[in-house]
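A.B. asks: Quick one, fold the following:
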Amino acid sequence: MRILANDGLVDEAVNFLRREGFSVDTEKRDYEDLLGDLPDFDALLVRSATKVNRELIEAATTKRGKLKIIGRGGVGTDNIDLQAAKECGVVVKFAPHGNINATAEHVIGLMFAIARKVPFAHHTLKSGIWHKARFKGVELQGKTLGLIGCGRIGQAVANKAKDLDMKVIGFDMQRWMDSEVDYMDSMEEVLDHADFVSINTGGAHTLIREPELERMKSSAFLINASRGVNVEEDALYYALKNGRIAGAALDCYEKEPKREGEPFTSKLAELDNIVLSAHLGASTANAARKTGMEIADVVSKYLKYGDFRQSVNVGQTVIDEGIDLYTIFITHEDKPGMFGKFGTAFGDLGVNIQENNSRRLDGLAQTIYTIQEKPTSEMQEKLLEIDGVRRVVY
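C.D. replies: Here you go, the predicted model:
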């Protein structure tokens, strides 16, 4: 099978996939080339740069298109049309663990940078001017950090902030059972009380506009190291310029250059109370290695074994699908044709098979069918009539 890593992949992950028997191509394609080439690949691996829309997915799956899986290195999947992938029979998986620490560290680093005005002091000193009184900052210890989004990265930020003796409050629709976060009932409540606000969500909607900035303390700082769409930059510009909030630190923007070395323009760069970095949250060698190995592993397991774990557009397990399910256990001879006979038997009885798992025993096999109808003695007798079946229980 052929895998296209369109946003690059660390050598260790490429070598792993090749040892697993896959052909791996890491040549970057632009959109038009992807439209033509993707139907020949079984898997597409991307990070945030490649936008995988409906047109691309349909082109890769119609007629003789081979695409089976899209792997997203990282957490966010807003650059992939999940519904189109589902409709076209393409599973989307992600690698959410590899860049958690790198991104959380970057959030903390941005907080220190804007609170202590480090980049501004660095710039003036590099210019040959000594300023000390001008760059008096504030400490993080004892301050309240407000998290908008308390998922994997939010939890990691919370743990690090706690080690700095910060109080951590947050808002998220989903709450972690074991968390350092003191959950609030609304985002507005977080904005009212936080000295630092860190946004750690996907990028589906703009969260911070003028009304949200008006709620923040005049001494507060805003941090966004998740998705550019989370913050309305015009509103932030006026809030910073007019002293409505004390400062901000951004790692992502509403419009970002598509390629390395391209110009970046933003009127936010005029201001002296904002720190800017070029979407560096996951840009560490450690994160690249961990994320690359993780996505290589989950894609390999899907293509070779049908493993649905870490899927984001289908249920990772049959339980996730939210329907009533039952199990029936079959001990049988380990020989060709058995599964076909079981399928025929279930079909004759009008039973829909949801999933089956099978493992070898000593000369036999144990197969467990997950079905959508409650097992009956009629099913049991029908299966026992099959030559090679030793035992059926439910």
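
A.B. asks: make it CA atoms for all contacts and neighbour counts henceforth
C.D. replies: Will do.

A.B. asks: So for stretch 224-235, first residue to last residue, what's the gap.
C.D. replies: Its start and end residues considered, stretch 224-235 measures 14 Å (Cα to Cα, to the nearest Å).

A.B. asks: Could you list the buried residues of it?
C.D. replies: When burial is assessed from 16 or more other Cα atoms under 10 Å, stretch 224-235 yields the following buried residues: Asn224, Ala225, Ser226, Arg227, Gly228, Val229, Asn230, Val231, Glu232, Glu233, Ala235.

A.B. asks: Out of these, which sit inside strands?
C.D. replies: Secondary structure defined by DSSP state E assigns Asn224 of the buried residues of stretch 224-235 to strands.

A.B. asks: Centre-most residue in the protein?
C.D. replies: For the chain, Val75 is the residue whose C-alpha lies nearest the centre (Cα atoms, centre = their mean; 1.7 Å).

A.B. asks: Val299: neighbour count?
C.D. replies: Neighbours of Val299 under the rule other Cα atoms under 10 Å: 32.

A.B. asks: what do you get for Glu381?
C.D. replies: Glu381 is surrounded by 11 other residues when neighbours are defined as other Cα under 10 Å.

A.B. asks: Assign it to helix, strand or coil.
C.D. replies: Per DSSP: H, G, I helix; E, B strand; the rest coil, the secondary structure class of Glu381 is helix.

A.B. asks: Distance of it relative to Leu364?
C.D. replies: 20 Å.

A.B. asks: before we move on, back to that, which ones among the buried residues of stretch 224-235 are found in helices?
C.D. replies: In this view, the buried residues of stretch 224-235 that belong to helices under DSSP state H are Glu233, Ala235.

A.B. asks: possible to save the buried residues of stretch 224-235 as TSV with distance to Asn101?
C.D. replies: Formatted as TSV, those follow (distance: Cα to Cα, whole Å):
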residue	distance to Asn101
Asn224	16
Ala225	13
Ser226	13
Arg227	17
Gly228	20
Val229	22
Asn230	21
Val231	23
Glu232	27
Glu233	27
Ala235	30
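
A.B. asks: Lys160 belongs to a helix?
C.D. replies: Yes - if the criterion is three-state DSSP, then Lys160 is within a helix.

A.B. asks: What about it, how many residues nearby?
C.D. replies: Considering only other Cα under 10 Å, Lys160 is surrounded by 17 other residues.

A.B. asks: next up, for comparison:
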Amino acid sequence: MLKILANDGLDSIASDCLSEKGHTIDTTHFDPEPLKEVIGDYDVIIVRSATTLDQTTLDAALQPGSKLKLIIRAGVGLDNIDVDYATAKGLGVRNTPNSSSTSVAELALGHMFNLARHIHLSNITIRKGEWNKKHYNGIQLYGRTLGIIGFGRIGQEIAAKAHALGMNILYYQRSGPKASHEDFKFVDLDTLLKESDFITLHTPSNPDGRAILDAETIQKIKKGAYVINTARGSLIDYDALLDALDSGHLSGAGLDVYTEEPPLNPRLTQHPKISMTPHIGASTEEAQRGIGAEVCDVITQYFMP
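C.D. replies: The predicted model follows:
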């Protein structure tokens, strides 16, 4: 039977499933240095976004006598794991790509509605006794153009939902167009930036940590557009984003992810043009149940093919 460390917690569905199979589940959270001391005691480690498995941590799991065989990211992105190094050393690396796409796509749309109709701001001011009805003249999403950077599962999910709302869909991804999506138009990045009323990011972090939307690319964005990021904080230079919001070049931003979590910069957290959530893209009952079931299936298939 396996000894499994769920370092960032685990849904009860996965815990129950794995326990029924006789495996031992440890949900203790270890910070980076203590994790290095214990990681080799487990056959499997399951992480979310809070735990980074870099080369130094993996080296600790590769010492003589280590039991570790499999790393699972309970989510889509794998950029907090040094996948190349882990696989080169014989460790299995898996994720759960099928369960959270709808939840993340819906959150991105939620931020778009928030910004278009000033919901994020009016919800606060009305609680303060302010009746600022004339201040909150918004826009419709219908007829607007949505630019999607990254067209994997989540990008395609939000494209379908936004298209059903009457939005025009542009998308860009490095690997080129997807032939099966004739309703959505593939364009280069510059075209997407110049023509989109809303831009949403659904791509992994760049390996070198470089932002996709930095000071230079943000200036290419259509004046008055909105930017949504429910993917990775490193994809946007937030200082450049704040400058663009302050200057009026951008009308607003919807953020669920940050370069530091929780975000501590008051210029960011107090900005009236930003709709913010605390990294809750996959925080729905449905997504967590699905992720838990996928985790159980991954472990079962890996050790009992």
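
A.B. asks: now what about the TM-score between them?
C.D. replies: Remark: TM-score between the superposed chains equals 0.95 [TM-score structural alignment, normalised by the length of the second structure]; 299 aligned residues with a Cα RMSD of 1.3 Å.

A.B. asks: Checking the residue nearest to the centre of the first structure next. Helix, strand or coil?
C.D. replies: The three-state assignment at Val75 of the first structure reads coil, by three-state DSSP.

A.B. asks: how far away is the nearest residue to it once chain neighbours are set aside from Ala102 of the first structure?
C.D. replies: With Cα to Cα, 6 or more residues apart in numbering as the criterion, Val75 of the first structure has its nearest non-adjacent residue at 4.4 Å, and that residue is Pro96. The spacing between Pro96 of the first structure and Ala102 of the first structure, counted by Cα to Cα, is 12 Å.

A.B. asks: Kindly state which residue of the first structure is aligned to Ile46 of the second structure.
C.D. replies: With TM-score structural alignment as the criterion, the equivalent of Ile46 of the second structure in the first structure is Leu45.

A.B. asks: List the contacts of the host helix or strand of that match.
C.D. replies: Take DSSP states H and E as the rule and Leu45 of the first structure turns out to sit in strand 43-46. Residues from elsewhere that reach strand 43-46 of the first structure (Cα atoms under 8 Å, 6 or more residues apart in numbering): 2-8, 38, 67-73, 295, 299.

A.B. asks: same deal with stretch 52-61 of the second structure?
C.D. replies: 32, 35-37, 39-40, 67-68, 80-82, 85-86.

A.B. asks: In that stretch, which residues are buried?
C.D. replies: Along stretch 52-61 of the second structure, these residues count as buried under the neighbour rule (16+ other Cα under 10 Å): Thr52, Leu53, Asp54, Thr57, Leu58, Asp59, Ala60, Ala61.

A.B. asks: Ok, stretch 291-305 of the second structure next?
C.D. replies: Going by neighbour count (16+ other Cα under 10 Å), the buried part of stretch 291-305 of the second structure is Ile291, Gly292, Ala293, Glu294, Val295, Cys296, Val298, Ile299.

A.B. asks: pretty sure the first one contacts Thr96?
C.D. replies: Yep, that's Ile291 of the second structure we're talking about. Yes - assessed by Cα atoms under 8 Å, Ile291 of the second structure is found in contact with Thr96 at 6.1 Å.

A.B. asks: Now do the shared contacts for these two.
C.D. replies: Between them, Ile291 of the second structure and Thr96 share the contacting residues Ala74, Gly75, judged by Cα under 8 Å, 6+ apart.

A.B. asks: Give me the mean distance between the one helix or strand Gly292 of the second structure maps to and the first structure.
C.D. replies: Following DSSP H and E, the helix or strand that holds Gly292 of the second structure is helix 285-303. Compared with the first structure after fitting, helix 285-303 of the second structure has a mean deviation of 1.2 Å; criterion: mean Cα distance after the TM-score superposition for the first structure.

A.B. asks: so Glu232 of the first structure touches His205, yeah?
C.D. replies: No - taking Cα under 8 Å as the definition, Glu232 of the first structure is not a contact partner of His205, at 10.2 Å.

A.B. asks: how about Ile223 of the first structure, what's its partner in the second structure?
C.D. replies: Using TM-score structural alignment as the criterion, the counterpart of Ile223 of the first structure in the second structure is Ile228.

A.B. asks: Identify the residues contacting that match.
C.D. replies: Ile228 of the second structure neighbours (Cα under 8 Å, 6+ apart): Ala108, His111, Met112, Phe198, Ile199, Thr200, Leu201, Ala253, Gly254, Leu255.

A.B. asks: how many other residues sit next to Ile80 of the first structure?
C.D. replies: Using other Cα under 10 Å, Ile80 of the first structure has 23 neighbouring residues.

A.B. asks: And Ile274 of the first structure, how close does it get to Gly65 of the first structure?
C.D. replies: Going from Ile274 of the first structure to Gly65 of the first structure by Cα to Cα gives 47 Å.

A.B. asks: neighbour-wise, which of the two wins?
C.D. replies: Neighbours were counted for Ile274 of the first structure and for Gly65 using other Cα under 10 Å; Ile274 has more, 25 against 17.

A.B. asks: hang on, the earlier thing: and for the corresponding residue of the second structure for the residue nearest to Val75 of the first structure, the neighbour number?
C.D. replies: Using TM-score structural alignment to pair residues, one finds that Pro96 of the first structure aligns to Pro97 in the second structure. Other residues near Pro97 of the second structure number 18, with proximity taken as other Cα under 10 Å.

A.B. asks: Where does Val157 of the first structure sit, in terms of helix or strand?
C.D. replies: helix 152-163.

A.B. asks: If you count contacts, what does the next helix or strand after that helix end up packed against?
C.D. replies: Read in the C-terminal direction, the helix or strand following helix 152-163 of the first structure is strand 167-171, with elements assigned using DSSP H and E. Identification of packing neighbours for strand 167-171 of the first structure by 3 or more Cα pairs under 8 Å, 6 or more residues apart in numbering; DSSP states H and E yields strand 144-148, helix 152-163, strand 182-183, helix 187-193.

A.B. asks: Could you give the residue range in the second structure aligned to the third one?
C.D. replies: Translated: strand 182-183 of the first structure. Strand 182-183 of the first structure corresponds to residues 185-186 of the second structure when matched by TM-score structural alignment.
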